[in-house]
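A.B. asks: sequence plus the predicted model coming up.
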Amino acid sequence: MFYLLLTVNLFSFIIFGLDKKKSIKHQRRISENTLLEISFLGGTIGAIAGMLIFRHKISKKSFLLKFGLIVLIDLVILYRLMKYEYI
């Protein structure tokens, strides 16, 4: 499980960096839905790191609101898994 989460978070971090690079070069971007989906599927920590390090999507309130909801949902799922000792 650890290696899976590590891989997903590394992938999430790279995708946020790639999207930032594409935005600077005015190229076709990665959709916000894709960024949010990767975050939801376990890449929350990588997404937060990517947002802070690349300074990407940190001023877009609508994205941050959706991202915050995803973080909350992930935390509830993690709590439920830990409560019933599935991890």
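C.D. replies: All right, it came through fine. Numbering: from 1, shown residues only.
A.B. asks: could you use CA atoms for every contact and neighbour count after this?
C.D. replies: Will do.
A.B. asks: any idea which helix or strand carries residue 13?
C.D. replies: In the assignment (DSSP states H and E), residue 13 maps to helix 2-24.
A.B. asks: equivalent analysis for residue 29, please.
C.D. replies: In the assignment (DSSP H and E), residue 29 maps to no helix and no strand.
A.B. asks: hold the first one in mind and look at this next one:
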Amino acid sequence: MLTPLLTYLVIINLISFFMMGFDKGQAKRRKQRVPEKRLFIFAALGGALGGWTGMRVWRHKTKHTSFVIGMPTLLVVNALCVYLIWGQLLQP
């Protein structure tokens, strides 16, 4: 029962992580970027840990207040949601 939740979280976090890296590469090459709204949507859907880690690994969006505050906030919200869902799944 928990396997689909864990699989979803791993996938959404990997996507968020690599989207951050892709956007950083696009920024360096002055190519079309990933919209900030999309980065936040993936973070809000459970990928905040991947997005925040991507920010740190690629040093990307670290001077944007909305990301510096938003990603950790979404990470806390994600953790709370997972905790609540996990608790519901474990009940008989």
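C.D. replies: Received it, and whenever you're ready, just let me know what you need. Computed from a prediction, not measured in an experiment: that's the story for all the values here.
A.B. asks: which secondary structure elements does whichever helix or strand comes after the helix holding residue 13 of structure 1 contact?
C.D. replies: As assigned by DSSP H and E, the chain's next helix or strand after helix 2-24 of structure 1 is helix 32-38. Judged by 3 or more C-alpha pairs under 8 Å, 6 or more residues apart in numbering; DSSP states H and E, helix 32-38 of structure 1 is in contact with helix 2-24, helix 61-83.
A.B. asks: now helix 32-38 of structure 1: buried residues?
C.D. replies: 35, 36, 37, 38 (16 or more other C-alpha atoms under 10 Å).
A.B. asks: what span of structure 2 is that helix aligned with?
C.D. replies: Under TM-score structural alignment, the match for helix 32-38 of structure 1 in structure 2 covers residues 36-42.
A.B. asks: got the contact list for that stretch?
C.D. replies: 12, 15, 16, 19, 20, 48, 51, 71 (C-alpha atoms under 8 Å, 6 or more residues apart in numbering).
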